[in-house]
Each structure stands twice: as C-alpha cells, then as structure tokens.
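Trainee: Make a model of this:
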Amino acid sequence: MKTKLIYLLGLLTTLGLLSGCDDKFDEINTNKVDPTTLAPSFVMNKAIIDATYLDGFGTLEMLCYEFGIVQQIITPYGSSLAGANYNQNNVSNTPLVWQNFYRNVLKQIVDVVERTKDDANRTNLYHSARIWKAYSFMILTDTYGDIPYTEAAKGYISEITSPKYDAQEVIYKDLLKELDEASAGLDATRAVESTDILYGGNVAKWKKLGYSLMLRAAMRLTKVDPTTAKTYVTKAVAGGVMQSNDDNSVMRHSALYNNWIGNHLQAREKTNFYLAAPFVNYLKTNNDPRLGSIAVRYVGAKGGPEQVASRASTDPKVQVGMPMGYDNVTVSTPAVLAQYGVASLWDFTQVNLNTVLKLDAPEFHVTYSQTQLLLAEAAVRGWVTGNAADYFAKGIRANMEQMAAYDVSAAIKEDAIQAYLAAHPLDMTKALDQINTQYWVASFLNGPELFANFRRSGFPTLAKNPYPASEITEDFIRRMPYPDSETIVNLQNVNAAIARQGPNTLSTRVWWDKK
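Mentor: Next up is the predicted model:
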C-alpha cells in the first residue's frame, strides 16, 4: 500500500510539472528579436545598395567587357579575365549583371512594389520603388535584349519559376509608362521614408531622377521609334529633370562599405587592368583636365612590386594608355614597348586608386551631366527648346565639377574648366559626335550606361579591337549572351527569345541597336 501511495504521488507530481512546463510555452519559445518580415523601406535600401554589386567579383562584367568594349579600361590578360580584350565569350563573366540584378536587386524591389501598391500611407515609397525597378530592368534589357519582365522576380510572390521572356520593344514601352506614372505620382505632401539611402526621402529629388531616367530611356529609341522618343523626351522635360549635381543618383561608400570596383582593383587585380590608349589619347589630345583626376602611371615600373608611390605620376603629359589588340605576351615585346616608350606592361597608365577608385569613392547611376548632354542631343534633333550648345557646355562643366566628389585631390579648378569649355564649343556640323563623345567621358566607370549609349549613338568613333582571335562577326560586341543556367532551368522560354531576337551570341543586336 505504501508503495502504491508513493507511486501515485510521483505520478501526480510529474503531471504537475508537465502542466507547469506547458504554461506560457508559446511565449517562451518565440524569438522576439528574429524578424519574420522586414519593413519595405529597408528592403528598398537593399535593392539600391545591391545595384553596385555585392563583392568585387560582381564587377568583372564591367571590368572585362563594358569598359573594354568602349575602350576605356583594358586588360592584356586572358583566362578568367578574357572578354572584350580578345572579343571572346567568357561564360564566367557575361552572366554577372543577370545574376546580380535578378537574384538580388529585382528580388528586393519587386517585393517592395507588391507590398506597397495598396498601402495609402506609402505611396511615395511605392512610386520610388517603381522608378528603381525601371532603372534595374533597363540595365538588364540593355545588356541582354529580350528578358523576363512581366513575370520576373515573382517566384516567391506568384510561384512563377520559369518566367517568359518579353520582347525589348514591349519592355521599353512599359518602362516609359512606369516612369511617367511613378514620377507624376510622387507627392511631397504625403508621407516620406526618411531612411531612404539614396535621397533621404526627398520627393523632389526622386521626381528629378524619374524624369531624368525617362529622358535616358526615351533617347534609347532614337533609331527605332523617334516618335515615341520625342513624346517622352518632351514629357521628361515638362516634368522636371535634374538641375544640378546635387540631384545626382549616387551610391556613397565608406571604409566599411567599399566601392567594389576599387576594392577588386586594389586587391587581386591591382596590376591587371590599364587605361586604354583610345581613352587616354582623347583626353591628352584635347588637354582635358579630367585626365589628371582619373589617371596614374607608375613610371618605369618593370613589375607589379615596382608600382609604388615613389613612381606614381598623375601628370597628364606622361600618361600612356595601353593599346588595343594585345595580350600580356605580345604587348611586352621590345618593339611594342619601344613604340610606346614604356619599360614594361606594368608601366602603362592605370585608373587612380587614390581618387576615382579609392575604397570609399562614390558610384553614379544617373547624373546631371549625363542629363544635360542628352538634352543637348535632343535640342539638336529639335525635340526640346533651349540652346544645344548651352546644354553641351553645362554637361561638360557638371562632370568636371563632379570630380571633386571623389576626392579633394581630384577636384578641377575653375580656370581649367573655363579654358576647356572655351577651346571646345559645340560645332553643329558634328554635334552628335561631340555630344556623345563627351557622354562617353562623363559616364566613365558606369559600365552598363557606357556600353548602352555607345551602341545607341555610334559614338565615339573607335577603331575595331584588332586582336586576331575574335569570336564576333561585327566590329564590336553588341550584347551579352544569356547565362548557361537559363538554358538549364528555362529552356523553352530562352529558345523563344532566341527565335525572336537572334542567336545567343556576342554579335546579336538588341531591338533598339539598329545599324
């Protein structure tokens, strides 16, 4: 009996303990500091940050292709760095814009658009997100042509894992509509997002970005649909484009959050990339003071270890750009070195890592300078009022003044700006050449925009890269091929895009890139 009593007491105690353990079970086992959702304003910031890539390797499409195609920065090396230097398809680097924007930027920004579209308290965030979404899709379609658009980045939202590819013509017309509606929809009397990393919630600046981006998108259509182009150029100007460098869309960096192009070149690729001869020669020939802000040469260096501060010169007179069409062996032959007056391939001019590519150097998306130069072209075409020469001069001045944003040592003095402008007025007999060549200079380090406007305008006039093992059928690379991963997971839709657009090669032109 005693044994049974002890057993019964033990059982009751156990049940009591179990009952006590269950008390407030859900509260105790809920992690109150692990978020299950993020504020859309923070997700928006992530989409803006990711547009300048997640690490140095993400910039290799710019470094190996876009900068080289437009002959501003080149590498003589092959293997993992092969690209525009040899006019070859390097399948490791051509997908990098695709991967970053679909996997990161658009995944974030589409989520923001979806979560704010019906929120009356966040209309400004919604319209700002639409503008950034349009900017992101512009980069993708300019780079690859036909792409997933209407069904893109909706895997989590609508479970669309094999999105169809939309024709670039359809994409551009919708982008213009989106920019028109979103820019007009921004309202300074409504709630703003003060945590906005780009403009701190300044609605007026977001409007100017939207309309300036609309101007850029409209000018893409100059060859294929000038009527639509003129319509939206007119709307952009009426809406209000950027008015000064204070309106620039710029990603600022710090010692902790780096400029990833600068980070990559200051680390593993420090001795591998050089300013190309066509770019250096253009700046030298025209006594352009920007060369002193952009370039450095380690005079007499015979190897990477000799690229030291004591050899560094930013004097424009001594800069020597690396010629196109060589690899690291052929550019190092005695005849070539003697022809260019350098001691070795390491003696050619590079981008200055202490100014425009220091670790905390800013990166620009859309600028007042670019906007003024596009207005200059629009004025030449008779699409806007105002004097083309005035827009032209303001665009050049704005870019020269923009140099100060990189570093105090990169700032250009007022007398140098005035002297350059006086020596380079707009000549209406060659206005499109002059304007778009200045756009080429003003867009330095903005790879996607350099590549797009070069194809769109046909300027500057560059000689074909003469490297003998070229894989392209035209004089220049015209687009990036779709990633191999797409043919594995989305083959039917890829094939439909190829059938409509043309072969999946470096030579196929996108819709707006007509001869």
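Trainee: make it CA atoms for all contacts and neighbour counts henceforth
Mentor: Will do.
Trainee: On the three-state scheme, residue 141 is what?
Mentor: Judged by DSSP: H, G, I helix; E, B strand; the rest coil, the three-state class of residue 141 is helix.
Trainee: contacting residues for it?
Mentor: Listed by Cα atoms under 8 Å, 6 or more residues apart in numbering, the contact partners of residue 141 are 147, 168, 171.
Trainee: Now, those that are in helices?
Mentor: Counting by DSSP state H, the contacts of residue 141 place 168, 171 in helices.
Trainee: Relative to residue 192, how far out is residue 202?
Mentor: According to Cα to Cα, to the nearest Å, residue 202 and residue 192 sit 8 Å apart.
Trainee: Between those two, point out the one with more neighbours.
Mentor: Between residue 202 and residue 192, counted using other Cα atoms under 10 Å, residue 192 has the larger neighbour count: 20 against 15.
Trainee: For that one, give its distance to residue 367.
Mentor: 23 Å.
Trainee: got it, and residue 58?
Mentor: 23 Å.
Trainee: for comparison, sequence B:
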Amino acid sequence: MKKHIILTISILAFLLTGCQTAEDVNSDPYASYETLPEPLLTFAQKELSDYVTTPNVNENNFRLTMQYWTETIYVNESNYDFTNRNVSNQVWRDNYVNVLKNLDQASKIITAYVPTFAESATWPAKRDNQLAIIDLMKSYTFQILVDTYGDIPYTQALDNDQYPLPKYDKAVDIYTDLITKVKADVNKLTLTGGTFGNGDIFYKGDIGKWKKFGNSLLLKMGIALADVNPSLAQNTVNQAITGGVFTSAGDDCKFQYLAASPNQSPIYLETVSRDDFIAGKTLVDFMNNNNDARISQYYSDVDGDYIGQVIGAPGDFSSFSNAGDFAYTNTTPGIILSYTEVAFYLAEASARWGIGGAPAALYNTAVTSSFTDWNSAAAAPAYIAAHPYNAANWKKSIGEQAWVAMYNQAVVSWNFYRRLDYPQLVAPSTAIPNAAGKVPVRLQYPPLESTTNGTNYSAASAAIGGDKLTTKIFWDIN
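Mentor: Alright, predicted model coming up:
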C-alpha cells in the first residue's frame, strides 16, 4: 500500500488564494507546509467523486461491466480484461491513498488543533461536526472497497508507520463496524455547531444535509446485508428511516465540477477529445423495447434511431449511438449518493419487510425520480403504467428499473445487479477466460498487493474462496 499522502493545495485551482511572497519563492510549491483540514477534505471529495464518476478504462470500468457502454477499438475492458491496464492497482490507490489517507490526515489535524481563547467555547461542537463528516466519508469509501474486493485492509489500513503491511479484515466484520460508526457519527452532528463551510463541496457545511446523508448511507448499508443478515439489515434500515433519509433531489450528495480545467467533469475529459465509447446494445435495446423517454438523454441518435453495439465487439463511433449531452458537458456533477438511489432502497425495504410504506407506491416514486433526473418527468406516468410493480417478482421489477436509473451511477448499479440478480446480463462470448463466461461479481486484488503485501494477500485470497472475478462478495449469496 502506498505510504504517501496526496497533497492538495497546488492541485485544485479553485483553492488557491492569496499573493506570493518572498517566502513562497523559496518554498516547494508542490508541498504543504501547514496544511489545513479544509483543502484535504476538498481534495478527498474531488478524488472520491472522480473515481465513482470517471469512465477512464484505467480505473472505473463499471459502465462497461453493466453494459451501458462498450468500447470502439480497444475492447479489452468490455471483455473484462482488467489486468492489462492494472485497473485494480488504480482503484486501490484512488480510494486508499487519494481519498482515505487525505481524510485521515485531516482528522489528525482537527484532533490535534488547540483552539484560541476566542474559539474555545464553540470549538468542541465544530470539531465533532468536522470529525463526523470525515468519518462518514471514510465509511462510504470503505464500503466501496469492501463491495469491490471483499476482505480488505481496514483496522490497520491507514497507520502506515505501524503497519506498513496491513492485514486484511473480514468484510462482514468491516460492515458491522461501519454501521456502528455511521450511527455514532449521525448522532454526533450538531445543527448549531460549526463545520467546514465552503471547503465542503458536497454540502457547503449544511449539517442537516449531512445528517440525511448519514442516515441514507445507513439505509444503503442495511439493504446490502438483506440476504446475509436480515436482522441487522432490518434494524439498520429502520433506524435510518426513522432518523431521516433523503426526501428529494435537493438532498443529493454531488460534487459540482467547474467549466475550467483542471476541475472539469471526468466524464467530459474522457469523451470530449476521444471516440472510445459507444452505446451498449443491452441497455439500448431494453430502453427501445420499453419506449423509455430517457433514452434521448442517455444516448445520441443515429439518423433518428438509437443503436447499441454488441457488448465486447468493436464498433465504429459514427455507426452507433454515443453517450448523451451530459457526457460532453464539462460541468456535469459527480454523484456520490442520490435521492433516486435512496428511493429504490426504500422500495426494496418495503418489498422485503413491509418497512416504510407500500412497495408499489415506493417503486413508482423511485422510477419517477429517475425520469425527473433526466428531464423526462412528463413521460413517467405512462411508463409506470406500462411497467407496473410486480409483487410476485419484485426483484425483477426493482432490479431492472434500478439498472436503468443508475445509468450514471455505475458503481451503485453493479451492487443492485449482484444483490437482486436482475437484470439478467449475459457475458460476451469474447470475454476473457478468467470470467468463466460470467459478468464479474468482484475485482481481483491489485497485483501490487500480491508482490508487496504477499502474506496478507494470500491469506485474504484463501479466506474469500480465491482471488477471482467470479468470487462473490459475502453479502451476494443468491
């Protein structure tokens, strides 16, 4: 695991303020001498958003895995060859180094800070709010890593001085601990306390929004455990709903990108000057067959038609539909957690356990929210009438519609797919042998771990049943 911390002030242009002095001239412009927690938080938020948003084939191929897109010429990743570009190394680095280590450093700075006399009365509440926000982001990121790999370094992961070769913790134990931490963090947040202010790109220091985020994250974690630990799952979901989850798109947790470089949308950066991606036939055909009005937002047309290429096969950029205008807009925000996602979790909780309302009504709300996200709200009622909730096969109803709705949240879509087993995606015939004819259900551990942390890597690989694309995450038991 990397031992350095990504330093941020020189990287994010919108953080740079002040005038240059003689001391600045003699200082390393790429080092942080007196780093404050705010820029570390901002950088961590951007890196987290960049990871879950980017379609860069070196680090996030879930748009390909979920068959939303396929590649034009170099189709390795569409065929699940993630080793050619060392994708797992980059995913590991993105989350452990760029996100978690910066968050950890920010929390250390906050904990060590000695307030002035004038600050002493208000500092404890502000400190607790800041630490809780950082911890919620850590929990979100660790869940991504568990859901991607299974057992991972956790308790020893961020203490590189004491544990340069960290052990791997059991994924099930990590989940249990994350749920406990998120509950505690939500309770620590104080509406009257201070926070990070504009250094918090997600919510600009709005504690009420962070409370909803924490409860919505609890809901997400609880739903993930539905098949493997129903008791803990229901308890967690009930507490999340009681505490207050997202209630509208106004609660969405997003990172707003800027028009100017270097803070443009990572989707835009991967599409504006390259013709690497075209529409995947799987989703295009599904949307065409179901008269889905969102297709005009998801994809461009080819002489009035929407055409997707067979997954894994190369295709000419001009012969097939491309991504819609959102992908070519430099300010398209990165989505961390959305109301639409939460609405589908609520529908699933109701379908499973009768929690929170009638499942059909919650299903309708979730589908409508997705249509609204894509400026197609007027078409939602007719679509729902043609595709009503099916109580006899609720996993199909929710799974397929969540797959369509999570088009721009492909990491989340992969979780719905693995948990509900819908849609029933078919691996391309050209997929690499390691996929065993299946759509991958996990990423393999980074090769870098096998060479630098070999003993712990080997133990973890054996514990999960083999370091393979086909090894299921502990909660994926169906």
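Trainee: about what we covered before: out of residue 58 and residue 367 of the first structure, which sits in the more crowded spot?
Mentor: Between residue 58 of the first structure and residue 367, residue 367 has the larger neighbour count (other Cα under 10 Å), namely 26 against 20.
Trainee: I'd guessed that one sits against residue 249; true?
Mentor: Yes - counting by Cα atoms under 8 Å, residue 367 of the first structure touches residue 249, with 6.2 Å between them.
Trainee: Now the common contact residues for these two.
Mentor: Here residue 367 of the first structure and residue 249 have no joint contacts, going by Cα under 8 Å, 6+ apart.
Trainee: against the first structure, where does stretch 415-424 of the second structure fall?
Mentor: Mapping stretch 415-424 of the second structure onto the first structure (TM-score structural alignment) gives residues 452-461.
Trainee: I meant stretch 285-300 of the second structure, not that one.
Mentor: With TM-score structural alignment as the criterion, stretch 285-300 of the second structure aligns to 281-296.
Trainee: Quick check: buried residues in the matching stretch?
Mentor: For stretch 281-296 of the first structure, the buried set under the neighbour-count rule, 16 or more other Cα atoms under 10 Å, comprises 283-284, 287-296.
Trainee: now swap in stretch 266-279 of the first structure and tell me
Mentor: Quick answer for stretch 266-279 of the first structure (16+ other Cα under 10 Å): 266, 270-279.
Trainee: Same question for stretch 175-194 of the second structure.
Mentor: 175, 178-179, 181-183, 185-186, 188-191, 193-194.
Trainee: what comes into contact with that stretch?
Mentor: 122-123, 125-130, 132-133, 135-136, 139, 143, 205, 207-208, 211, 214-215, 217-218, 221, 236.
Trainee: re earlier: from the buried residues of stretch 281-296 of the first structure, which two are the most distant?
Mentor: For these, the farthest-apart pair by Cα to Cα is 287 and 296; their separation is 15.9 Å.
Trainee: Which stretches in the first structure count as strands?
Mentor: According to DSSP state E, the first structure carries its strands in the segments 73-74, 147-148, 165-166, 249-251, 274-275, 295-298, 312-313, 350-351, 363-366.
Trainee: and residue 475 of the first structure, what does it touch?
Mentor: By Cα under 8 Å, 6+ apart, the contact list for residue 475 of the first structure reads 464-465.
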